[in-house]
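Chemist: I'll drop the sequence and a predicted model, then ask my questions.
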Amino acid sequence: MTVRGLILSAIRSGEGKTIVTAALIAALRRRGLIVAGAKNGPDYIDPSFHAVASGRASFNLDSWAMPPALLDGLAARAGDGADLLMIEGALGLFDGVGGPAGARGATADLAARFRLPVVIILDVSGQSQTVAAILRGLMLHDADVRVAGVILNRVGSERHRALIAEAVAPLGLPILGSLPRDAAFALPERHLGLVQAGEQGDLARRIGAAADCLARHVDLDALVALARPPQIAALHSAMPALPPPGMRIALASDDAFSFIYPHVLEGWRRQGATIVPFSPLADEAPEPACDACWLPGGYPELHAGRLAGATSFLAGLRHFGATRRVHGECGGHMVLGRALIDASGTRHEMAGLLDHVTSFATRRLHLGYRTATLSADCALGAAGAQIAGHEFHYSTIVEAGQDAPFATIEDARGVALGAAGGQRGSVSGSWFHAIAPL
C-alpha cells in the first residue's frame, strides 16, 4: 500500500472529532492530496461527513463486530488510491466493551492493529496545565498505542494556549494546532447524534468554513509528516460483510431511511447484487422487478405523517412482501409494523406487514453491541446463522403482536437478552443493525 494513515481520537464524545476530521480532510484536499476517511465503530452519521469532505465513501472499521479478515480488507479498500487515510475514533481512545485485547471495539484496537499514530483532539475549555496530565496518561496507558500529537480545541485565548503549551512541553508531544472557540466548528444535533449530512443543504459550505479556520491554526505539514503506512495483514481479503438478501435489491433511501453501512452495500455488489434505490418519502414503491426489499434505519419517527400518507409506497410494499423478502432494520422495522406513534402521541398507520406497534412518545435509550442468532431463514441468512451488530434507538415496542421472533439476541458480554424482532412469511425486522457474520 502507498497510503499513509492517522487516527484522530479524543478522551470522550463531544470533543469535536467529526467536524475537525472533516475539516482536516477538506483542508488537505485543497493542497492536492487524495484523502480518504474511515470511522471506528458502529456509526452511520459521521462517515457521511467524511464523504462530503473527501468526495469518496468512508468505511466503518469495527474490531468487535468484524472478523479480522473483513476488518483488514475494509481498511485496505478504505485507503485504496488515496495519499492519506484519516480514521476518526469513537468515544474516547480506549473506550470499548469487555473482552480480549484487540477485539473490544475501541479506537485503540485499530491503532495497535494497523500500527497507526494517534492524534488527540482535546477540548481544553475549563482547564490548562491539567491538559498535560491527561496527555501523559494517554501516552503511557498502552505500549502498543502511539499517541503522536495533539490538536487543542476550543482554546480561549493566547494566554490559555501558552499555559497549556508550557505544561505539555516536557512530554515531548507535538501540539499540532490550537483551534479557537469558533462557530465554524458547530454542527446541529438531534437524538441519535449529528443531523444527517444529507439534510444539511449547506454542509459543504460549513465544512469549508471549518477548513479555512483550521488551516490558519493547525500545522498541516507537521500533521501529514506523522502519518505512517498502515500495517495490514490481509490486503486482498474477499470476505463479504453479509450475504445479499437477493440479487436485485430495492433499497429505501431518503431522509427517513439512510442508515446502511457502505461496507454492506459494497459487499452485496461484490457478490453480484444490484441495488435499486427508492424513496418512501416521495411515495415511491419498491421496484416490482426486484427480488428483495431492504428498509434501513433512519428517522421515520420524524416523518411518520408523510409515510402514513404515502399510499403508493405502502400498497407497493405490502404487495411486494406478499411474495418476496422484505427486511427492516430499526426504523425500517418501525414502518413494517401496524402503527408508529410519534413524539406528540399521534398514532400513524404503517405497512402492517408485521404485528407490532412502536412509539417515539414512550422513549428509552437502547444502545450496545449485539449478537443475533437467526430463528428462521430470512433476508440475513439461514436459520442458526450468527451475526454481529448493534442497537441504537430511543423508540419502544408498545404492542408486541403475535409474530414469530426474528432472532435471539445477546449483548457484547454474552448475556442473553431473549427473543427479538418479528418474522411473518417472507417479511422480517428488528431493532438490530447487522454488521458482519460471525
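Modeler: Good, I have the coordinates. Keep in mind that this is a model prediction, so the values were computed, not measured.
Chemist: switch to C-alpha atoms for all contacts and neighbour counts from now on
Modeler: Noted.
Chemist: helix, strand or coil for residue 266?
Modeler: helix (DSSP: H, G, I helix; E, B strand; the rest coil).
Chemist: the structure to be compared is supplied as follows:
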Amino acid sequence: MKIPRLVLAGTHSGVGKTTLTLGILAALRQRGLKIQPFKVGPDYIDPGLHQVAAGEVSHNLDSWMGSPAALRRLFRKHAGTAEFSLVEGVMGLFDGAKGEGEAGSTAQVAKILKAPVVLVFSAGGLARSAAALISGYRNFDPDLQLAGVIANGIGSSRHREFIRDVVEGELGLPWLGALHRDADLTIPGRHLGLLPAAENKDLGQVLERLGQSMEQQLDLDGLLLLARQAPFLEKDPAQTLPPASPVRLAVARDEAFHFYYQDSLDYLEELGADLHYFSPLKDRSLPREADGIYIGGGFPEEFLPLLTSNQPMKSQIQRAWSEGMPIYAECGGLMYLCRQIAAAGQEFPGVGLVPSRVQMGKKLAALGYVRARLRKPSLLGGEGTELKGHEFHWSTMEELPQEDSAYCLKGGRGGDGRLEGYARENLLASYVHLHFRYHPGAAQKFLACCAAYRKARWQKDG
C-alpha cells in the first residue's frame, strides 16, 4: 500500500521541529490537502498543536513502548486515507532511550515505517561546516534514508544561498528551503514544554502566519514529491481483541487534565469502554453510573485555587473510592488525589485519597523512560508485572508510605529499584505515564476491574 509519508527530524532538541511541523501542516491544509500528523515518542502537547494545525487528531508513535508491528498498525490505521502524513521527530534524530542504542529514537521509527527523513538543522553561525554536520548525520546509519534538508535560523538571503550551494553542490541532497530568523513565529512555552493548544488564544493567528511563511520559504512541492516516493509498507496481522466488557469510564478532561494518548483512549473504547468526560475544574459531579475513573496528567498546578476549591467534585471522588470504584491516575492526576499540594508558597487541599503532600519544584524532578514493576496485585496487573512508561514532572512527593508504593522503577532519573506511586485496594496513582495500546494486558485488567465493580453494584442494587 502506497502511503505518502515523511519524517521531520532535527539534529538536536530546540532546532525548530515543532514550529516547522506546524507550519507545514497549516500550509498544506490551506492548500486543501487531507493531512495526517504523528509525533514520535511520549509527548502530549505537540500532538494537541498538530491537531489544530492539521484539522486531524495527531497520534504518538513510540518504538520503545510499542513493537514495530504495533507502530505500523497504528500508523496505517490513521494514515491510510490521507494524502500526506507527516511524522514529527523527538529530540535529535538518533536520540532514544538512555543506554539502549536506537530504541525509541526518531531514526528507529523512520526505519520501521520505511519513511524518508527530512533533516532540520540550525544554520546560525554555519557556512561550509554545514556540509560536515549533515554528512555526519547521513552517514551515521546507512539503513536510514536521509532524503532532504531544511535550514533554520538563516540570517540573510546571501547566507541562505551559501548554505544551499553547500547542501546541493557538495552533498547532492535535495534542498527543501530555509527559514529566516523571525521572533514573531514562535509558540510560547512553560515548564513542561510549549503552551498547550487549549490555552493559546493566539494559536490560530500564529498558524496562519506560519503557513504563509512555509509557502514562501520552503519547497512544499518537493516535500510532497519525496513523500509520494516512499516505498510500499507491508501490512502486519491484525491485533486480536478479547470479548468486550462494556463499562462506563469517567475520564477527567479539561484545561488542568489533558495529557492522554489518543490511541490509549481509542483502545479502551475498542475493549468496550464507554468514555464519559468530566471536568474536575468545573463540574460538580461525576458522570452518572460510572464504573471507573481515569485521571490523566496535565497542569493542575496552574489551576490550584479553582481546582481544589471544587469540594463537591472532590467529595464525589472520595465517595466513589470508598464504594470500591476503580480509580487510575497519572502524574497530574496523582497530584490532585494527594492530601496537600504545595505551590508558589501556598498550600492547597487535594482530594485526599493519596496520603502524601506534593511539592512543586523549580526544576525537573524526573524525565525519561522507565520500566515499572508492580509491587503488588493492582488495577493494572499482578505482582511482578512489568510495564514500560515515561516520567516527566517537576513536583516531588513527601511522606508517602513505602508499603503502599505501586512500582519499583528502573531507568529514568534516580537509582534503579526506587519505589514510586501509590497502590491500595481500588486505587493506583503514579507519576508514570502509560500508553494503553502498547500495554493491552494492563488496559484489559483495568477494564476488568471496572466490570467487576459494575457487576457488584448491580447485585447490591438488586
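Modeler: Arrived safely, thanks for sending. What you see is a predicted model; the values in this text were computed from it and never measured.
Chemist: what does the TM-score come to for these two?
Modeler: The TM-score (TM-score structural alignment, normalised by the length of structure 1) is 0.93; 435 aligned residues with a CA RMSD of 2.3 Å.
Chemist: what comes into contact with stretch 403-413 of structure 2?
Modeler: 98, 365-376, 391, 416-424, 428-430 (CA atoms under 8 Å, 6 or more residues apart in numbering).
Chemist: among these, which are located in strands?
Modeler: 366-374, 391, 418-420, 422-424, 428-430 (DSSP state E).
Chemist: pull out the buried members of those.
Modeler: 366, 368-374, 391, 419-420, 422-424, 428-430 (16 or more other CA atoms under 10 Å).
Chemist: now do the helices in the stretch 301-438 of structure 1.
Modeler: Using DSSP state H, counting those that start in this stretch, the helices of the stretch 301-438 of structure 1 run over 304-308, 311-321, 331-336.
Chemist: so for residue 201 of structure 1, which of those sits nearest?
Modeler: When these are compared by CA to CA, helix 304-308 sits nearest residue 201 of structure 1, at 20.6 Å.
Chemist: show me the contacts for residue 132 of structure 1.
Modeler: Listed by CA under 8 Å, 6+ apart, the contact set of residue 132 of structure 1 reads 164, 167, 168, 171.
Chemist: shared with structure 2, which of these?
Modeler: Shared contacts between this structure and structure 2 among the contacts of residue 132 of structure 1 (both residues aligned by TM-score structural alignment, their matches' CA atoms under 8 Å) comprise 167, 168, 171.
Chemist: buried subset of those residues, written for ChimeraX?
Modeler: Here is the ChimeraX command that selects the buried residues among those (16+ other CA under 10 Å):
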select :168
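Chemist: scan structure 1 for its longest helix.
Modeler: helix 203-217 (DSSP state H).
Chemist: what residues in structure 2 pair up with it?
Modeler: On structure 2, the counterpart of helix 203-217 of structure 1 by TM-score structural alignment is residues 203-217.
Chemist: returning to that earlier point: out of the helices of the stretch 301-438 of structure 1, which is closest to residue 123 of structure 1?
Modeler: helix 331-336 (33.2 Å).
Chemist: got a list of what the residue lying closest to residue 106 of structure 1 once chain neighbours are set aside touches?
Modeler: Leaving aside its chain neighbours, residue 106 of structure 1 sits nearest to residue 96 (4.4 Å; criterion: CA to CA, 6 or more residues apart in numbering). Neighbour list for residue 96 of structure 1: 104, 105, 106, 107 [criterion: CA under 8 Å, 6+ apart].
Chemist: and these as TSV, adding neighbour count and secondary structure?
Modeler: Formatted as TSV, the contacts of residue 96 of structure 1 follow (neighbours: other CA atoms under 10 Å; DSSP: H, G, I helix; E, B strand; the rest coil):
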residue	neighbour count	secondary structure
104	22	coil
105	26	coil
106	25	coil
107	31	helix
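Chemist: which of the residues you listed sits closest to residue 22 of structure 1?
Modeler: After measuring the contacts of residue 96 of structure 1 against residue 22 of structure 1 - CA to CA - the closest member comes out as residue 107, at 17.6 Å.
Chemist: surely the closest one and residue 101 touch.
Modeler: No - using CA atoms under 8 Å, residue 107 of structure 1 makes no contact with residue 101, being 11.6 Å away.
Chemist: which residue comes closest to residue 218 of structure 2 once chain neighbours are left out?
Modeler: Nearest residue to residue 218 of structure 2, sequence neighbours excluded (CA to CA, 6+ apart): residue 177, at 4.2 Å.
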